[in-house]
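J.: Sequence and predicted model, in that order:
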Amino acid sequence: MIIPAKNKPVLPLTISVKEIESIVEWFDQHQQSLYILGWSYLGNQLKIEELFYRAILQVYKELPKFKKSTSFELRVLSIFIRICRELSIENSVIASEERVFNALQQLKEQEREVLILKYIKGISREETAQLLQLSSEQIKEFLISGFQLLRKGLGNGDDYQGCYEYQKLYVNYLERKLERPRKIDFEMHIYNCHNCQDDLASLQETILNFSETIETFSVPADFMENVKDRVSQRENSIKLKKKKSKRIGFISASVFVLFLGTGFFTGIFQKIYYSLTEENQELRIFLQEDLGERLGLEAESNGVNIKIKSVIADEIQTLIFYEIEDTNDNNQYMINIDDGIFIEDEMKIMVANTYPMYIPPDMESDLNKKEKNIYHGKLSLRPLKENEATIQLNINKVMKLKRNSSDSFVNMEPEEGKWNFDIPVTKNPSIEYALNEEVEIEGIAVLIDKLILAPTGTILQYGLKNEQPEKRIEMINFKNLEINNKVAEADLYGNSYVHAQNDLRWSKFQAHFKPLFEKETDEVKVRFDNVYLSIVDNKTIALNASKEYPQTFDYAGSTISIDKVETGQSAIVVFSNHEINNRAYESLHYNIVTEEGDDSSMEMDHKGIIVDKNGKEYDMKKITPRIYEEMEQPRHFFTVQSTKIQGKKVTPKSLEIYGYSTTKYLDDEVELDTELIVKEEAGT
């Protein structure tokens, strides 16, 4: 496979490479993101040409001083930003025709820099903090305030007011950096707080608008040529041609190696070959179906060797199979998508309004029990925009897996290093069927909208029409799909919201199922498992800290105890119900009203248990992915819910309950009318 010219990997620059041409080529490869960074300071093409010229010469001058412990990109960005600031002192920024850039130029310098470095250059928070000499917490604060001010600058920021304590979590949630218990609490709050829903959606729309503007922003056609001409006049042309010749030879050698590593096996021989040579059963099936190829890319750091075995890409995700070997000791390591990895130009080559699939660590598989120092894993990334690309995957941290002997829970400890890969990827097509079948669940209309057959999974898209004010469906869990007499089990971690809503009558979601490797179907059966509901049932209970607690009240057929009410700078309200047999609700939707009004911030916490359909109870904080996967139709019961209210002096006045969440088990099956299925091809 020959990589298209626009997707050829950037040549690695090391401290030993001193020819200025390599530096110019690096700037050429990164010209769009650097141009946008320069534009946010200067707003003038001639000034930005001067910026590029000075930066290239300064990098060339300082290159011998670069340390191996600091990445080349960070050192270049440090120089680039320094010159940006110097030039901006002498410069009046020209108003841009693009509203986003006008709004961006109104931000404080550090807010603007953090947004651009994080969302345009795609570097991690830790690296951004190192580059700007700020703390990680300051980076998070600048991200939040930057996007809020950007939203306001675009004219839509004043109408959205989410809860203060949850606003602080928006960026971490959108970047998948919330710990699992906090993520569950956040999502439950979002489901039931319309202010936060609107606030988060508006902020996310601003981020997407920002990303889309950046993606469509074009660098003037002659810009980089002008910069190169200025550099060429300063350098010896013969030396530049010689360097270019070496570079072309390097690329040719890389392509030749890529050809050698490509399998030319098809049909029956291909299936037999991979059945004998590939020990990972899941990857073996993909290879036998000719959906990917072996790569064998390797990188080693601190005795930890990472091998990228293969990549399977489609419209759903980009699935990377890897193997990590500890060459010094008997440890197993995995790659955590939420910590320690970043992708060069991620928003440029991947679909922005999607999120990678959650893949928990698997230490119980036969393959990972085989050797104590080798871990076989997979990593889900966003789907590609184009059919072919090269993913520049940079890893600076892996997670050491440690089993807790008391309950088999897997703990993870970070291990730092440096593993960089240029991964060539070809996206496989998927096939879509329009279904348009409307059914009713718990008296609420549900649209079975679309079926997507893709190599890495099967997706059922459905829509919810929540028109009843007293009851709404928050989520549907499916048991399985049956296609061509083959059953696809549901993926427990695969429910997702569809960001592009083309029919405002329905809120669209996608349920993910295991892959079936089917390309055509004339029959589809959908089997439901359970439905998660929000019920509106208002009740107000007066609170008085001078009274003696606990006190009880009746709600939704249960007796609930108010255990504690305290006033002060940290006022506390705690209520509980440990009786779960035949309990109507799983968690309450509520608010604590204070005599001081809404100026105080609130922190909410909870304790609870998980109960499966057979009545077996599990501690909510001790559930492992393995245990959760084996449970039958689990329900999450909150036994204690508590709220801490911060302020100068806070007096809780009342507990206002808006309603509750509950799960209803289903045993329904829908056989779709095959005459309603219209075949459409996607990703081709």
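T.: Structure received. Residues are numbered from 1 along each chain as shown.

J.: Please count neighbours and contacts with C-alpha atoms only from this point.
T.: Will do.

J.: now stretch 403-418, how far from the chain's geometric center?
T.: Using C-alpha atoms, centre = their mean, to the nearest Å, the mean C-alpha position of stretch 403-418 is found 22 Å from that of the whole chain.

J.: From one end of it to the other, what's the distance?
T.: For stretch 403-418, the first-to-last residue distance is 25 Å (C-alpha to C-alpha, to the nearest Å).

J.: Identify the residues contacting Y173.
T.: By C-alpha atoms under 8 Å, 6 or more residues apart in numbering, the contact set of Y173 is K183.

J.: Please tell me how far it sits from Y497.
T.: Distance check for Y173 against Y497: by C-alpha to C-alpha, it reads 14 Å.

J.: And H606, by the same measure?
T.: When distance is defined by C-alpha to C-alpha, H606 is 25 Å away from Y497.

J.: what do you get for K239?
T.: When distance is defined by C-alpha to C-alpha, K239 is 55 Å away from Y497.

J.: which of the two has more neighbours?
T.: Using other C-alpha atoms under 10 Å as the criterion, K239 and Y497 rank with Y497 on top: 17 against 13.

J.: end to end, how far does stretch 89-109 reach?
T.: For stretch 89-109, the separation between the terminal residues is 12 Å (C-alpha to C-alpha).

J.: Next: stretch 143-163.
T.: Taking C-alpha to C-alpha, the span from the opening residue of stretch 143-163 to its closing residue is 17 Å.

J.: Can you give the distance of it from its chain's centre?
T.: Averaged C-alpha coordinates place stretch 143-163 at 22 Å from its chain's average position (C-alpha atoms, centre = their mean).

J.: what does stretch 330-337 give?
T.: Using C-alpha atoms, centre = their mean, we find the averaged C-alpha position of stretch 330-337 to lie 19 Å away from the chain's own average C-alpha position.

J.: Ok, stretch 189-203 next?
T.: 18 Å.

J.: Second structure follows, compare the two:
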Amino acid sequence: MIPAKMDPISITPIAEKGVDSIFDWFEQHKQSFYILGCTYLSHQQQIEELFFRSIIKVHKQLPRIKSETSFETWVTSIFIHICRELSDNHSLQVSVERESRQDIFKALDQLKLEEKEAVALTYIKGISKEEAAYLLQVSLEKLKELLFSGIRSLRKVLVDGTPSEGCKEYHKDYIDYLERTMDRSKKIDLEKHIYHCQDCQEDLATFQDVMLTMLNLAEKMEDLHVPSGFMENIKARLAEKEKHRQLKNKKRIRKGLIFAGVFAIFIGLEFFTEVFSNRYYSWTEENQELRTYLEKDLGERLNLEAESDGVKIKIKSVIADDVQTLVFYQIEDTNEDNQFMLNYGDGLFVENEQEIMSSVTYPTYYPPDFESEVNNKEKNVYQGKISLLPLSKDNGTIKLKITSLLNLIQDSSDQNGFRINENLGYKTGEWNFEIPVTKQPSIEYALDEETKVEGIPVRFYKLIMAPTATVLQYGINIEQQVKRIDNLTFANLEVNNKKVKPGMYGSSFLDLQQDMNWYMFQTHFSPLFGEKPKEVKVQFESVYVSFDDQKTIELDASKGYSQTFEYADSTISIDKVEIGQPTTAVISLGDSKNRAFQSLHFNIEGEGENQNWSMEMESEGVLVDKNGVEYDMNNPIPHEEIEQPRYFETSYRVKVHGDKVIPKRLVLFGYNKMEYLDDVVKISLE
């Protein structure tokens, strides 16, 4: 049985508003999804990553949601898939604080994955068996088998002694009987048998005890509070991702490599030959980057075209390798002077993605090319490129479906001459392509070098030389309990005295695990065609570090406010507390200069008429460049001119929603900071 169909009215606003609306939806359903995440993962940072990835993926795949599926069921399927991806990484050090970890969560960890998922979805998240079977892609009978075996396995953990096994032919009836969904005739037969069978009496009784114990624990988990600041952290990460995208849209893009050739000489040497024909078409290509690929026989002209409502999309060529699948395209508006671009996840998806593409990594984001000469020629034509997942096969046909385009507008007030047209938003339509593609070979070089950044080991594993990018794979050790690296950036990569820069969005987490004490990452750099590396130099740029440093500050309203205290070599003050609905508190962090941290992780604990309250937080801050110059966030900021900016939070305004909650304690968990680096690591390959 398939779950109830989605209400199209409820999903429309989510689709229109984008990722913010999806975040709001998760905010409303955070409790049940947080508990579900806890059944897979045991660490706070993993669960935060789970929510972050789920929101991004739901936003990306929203155009392909099936009409026969409820929205929550569809989101749950994505959530579970990401749970599985992250569940192998059990070594993060920031534990989720929960009293019940020693009972139901610990017990669930003993089950097989299928059993745990069936039990968690049915009894913890509380969805119907039909829905759970649909999500797990099993029959209803199979789901019941998994529930039975899962409860039997839980019994070994939760019940002392060795209970009787009962009669196997009646095992399949236990769940229906206890849940009172069994047919009357079957129920009578079972009860007759149980009356005369001591083993089945004991077996069914202990089975029932486990079910009741689990349901009681599941009810207690409804009181499991989502940690303070949890959703705020995710929202901040989403905002940071969007900010980087906006900044990147405004940044000037360096022109591609210009390859000069003496046209007349090649005409004399290769006239009327196939080689000349290939080179001729390569040179006549306007896009210099694509021209380079064509010249090197790494792709071919396609010129596939589709039209919808007067807008033509032409797929000019596709370059595929083990890193990504690059699609070069041109969009022409034949009705008006509009320029449109493709944006991955916004109305663009590969229908047969699971069949021919690998999901080990993520596509690279390429912002609009505002500087390109070809995009400043005609007001109704735009040429660009977009990255898709790499192929899992040597060749195949990409079934590309496009349903919306992002509208660009020329703007003389912007130094780049273009901006995204927020008013017009998207151009909708339907453009379908079947694109033949062949994967180009890449060369991998094993690396064996280890260094330390901020005292934390960093290990280099692999260098991949691919036609579309140079990729550095590395690991960050996560064994330390009080200090961890959240992000590591590089200034450049030098191979055989040739330096290449990293892409702004070229770094990603890898779902690979060389060692359970290491997290794997990779960074994309500009391609180095045909180089055979003898020595690699990696220059670091910055590191973002989190510290666990717990401290509890007792609050005493009788002393009045403000109240100050020392933390992380800085003076922090609680300027104001107002009791009400909500209760508000203002916390100042002081001057950003010479401060050991940029932001804090904290929670406010208090007393009220009941214990059901939640906390939301707003922050203010300043942007500080590498030279210490501060920029007020309330004024226009010249982002392109700022060198490696850092954002320092200066104050928090906290609202505690509940019945006149009286703050009693400020609990500090830790803080974050970014450090500039200039270290160079040399790696020999000879």
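T.: All right, it came through fine. Since the structure is predicted, the reported quantities are computational estimates derived from the model, not experimental observations.

J.: wait, N195 of structure 1 sits on Q161?
T.: Yes - in terms of C-alpha atoms under 8 Å, N195 of structure 1 counts as a neighbour of Q161; the distance is 6.1 Å.

J.: can you list residues touching both of those two?
T.: Listed contacts common to N195 of structure 1 and Q161 are nil; contacts here mean C-alpha under 8 Å, 6+ apart.

J.: any idea how far D345 of structure 1 lies from I395 of structure 1?
T.: In terms of C-alpha to C-alpha, D345 of structure 1 sits 15 Å off from I395 of structure 1.

J.: who has more neighbours, those two?
T.: When neighbours are counted by other C-alpha under 10 Å, I395 comes out ahead of the other of D345 of structure 1 and I395, with 21 against 18.

J.: Unless I misread the structure, that one falls within a strand.
T.: Yes - the assignment for I395 of structure 1 by DSSP: H, G, I helix; E, B strand; the rest coil puts it in a strand.

J.: so what's the aligned residue in structure 2 for it up against?
T.: With TM-score structural alignment as the criterion, I395 of structure 1 lines up with I402 in structure 2. Applying C-alpha under 8 Å, 6+ apart, we find I402 of structure 2 in contact with G347, L348, F349, G429, E430, W431, N432.

J.: So which residues of the stretch 101-250 of structure 2 form helices?
T.: Taking DSSP state H, counting those that start in this stretch as the criterion, the stretch 101-250 of structure 2 carries its helices at 104-108, 113-119, 129-136, 140-158, 174-178, 184-196, 198-221, 230-250.

J.: Where do the strands of the stretch 301-450 of structure 1 begin and end?
T.: For the stretch 301-450 of structure 1, the strands defined by DSSP state E, counting those that start in this stretch cover 304-313, 318-326, 333-334, 341-343, 374-381, 388-403, 410-426, 430-441, 444-454.

J.: which one of these is the most hemmed in?
T.: Of all the strands of the stretch 301-450 of structure 1, strand 333-334 carries the top mean neighbour count, a mean of 27, counting by mean count of other C-alpha atoms under 10 Å.

J.: And it against structure 2, how far off on average?
T.: Once the two structures are superposed, the average separation between strand 333-334 of structure 1 and the matching residues of structure 2 is 1.5 Å (mean C-alpha distance after the TM-score superposition for structure 1).

J.: any chance of the strands of the stretch 301-450 of structure 1 in a markdown table, plus distance to E187 of structure 1?
T.: Listed next are these as a markdown table, based on distance: least, C-alpha to C-alpha, whole Å:
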| stretch | distance to E187 of structure 1 |
| --- | --- |
| strand 304-313 | 29 |
| strand 318-326 | 25 |
| strand 333-334 | 26 |
| strand 341-343 | 25 |
| strand 374-381 | 21 |
| strand 388-403 | 26 |
| strand 410-426 | 24 |
| strand 430-441 | 23 |
| strand 444-454 | 22 |
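
J.: Would you mind saying which of those strands lies nearest G146 of structure 1?
T.: Evaluated over the strands of the stretch 301-450 of structure 1, closeness to G146 of structure 1 peaks at strand 341-343, with 21.4 Å, by C-alpha to C-alpha.

J.: In structure 2, which residue range corresponds to the closest one?
T.: Residues 348-350 of structure 2 are matched to strand 341-343 of structure 1 when aligned by TM-score structural alignment.

J.: mean per-residue distance, that stretch to structure 1?
T.: Between stretch 348-350 of structure 2 and its aligned partner residues in structure 1, the average distance after superposition works out to 2.4 Å, using mean C-alpha distance after the TM-score superposition for structure 1.

J.: can you give me how far that stretch is from the chain middle?
T.: Relative to the chain's own centre, stretch 348-350 of structure 2 is displaced by 18 Å; criterion: C-alpha atoms, centre = their mean.

J.: what residues does that stretch touch?
T.: Applying C-alpha under 8 Å, 6+ apart, the external contacts of stretch 348-350 of structure 2 come out as Q61, P63, R64, L342, I398, K399, L400, K401, I402, T403, S404.

J.: what's stretch 244-253 of structure 2 aligned against in structure 1?
T.: Across structure 1, nothing matches stretch 244-253 of structure 2 (TM-score structural alignment).

J.: Please work out which residues outside that stretch touch it.
T.: The list of residues contacting stretch 244-253 of structure 2 from outside it, by C-alpha under 8 Å, 6+ apart, reads P367, P368, D369, F370, E371, N416, R419, M504, H639, E640.

J.: Make a markdown table out of those residues and add distance to N233 of structure 2.
T.: Output for the contacts of stretch 244-253 of structure 2, formatted as a markdown table (distance: C-alpha to C-alpha, whole Å):
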| residue | distance to N233 of structure 2 |
| --- | --- |
| P367 | 25 |
| P368 | 28 |
| D369 | 31 |
| F370 | 32 |
| E371 | 35 |
| N416 | 32 |
| R419 | 28 |
| M504 | 21 |
| H639 | 23 |
| E640 | 26 |
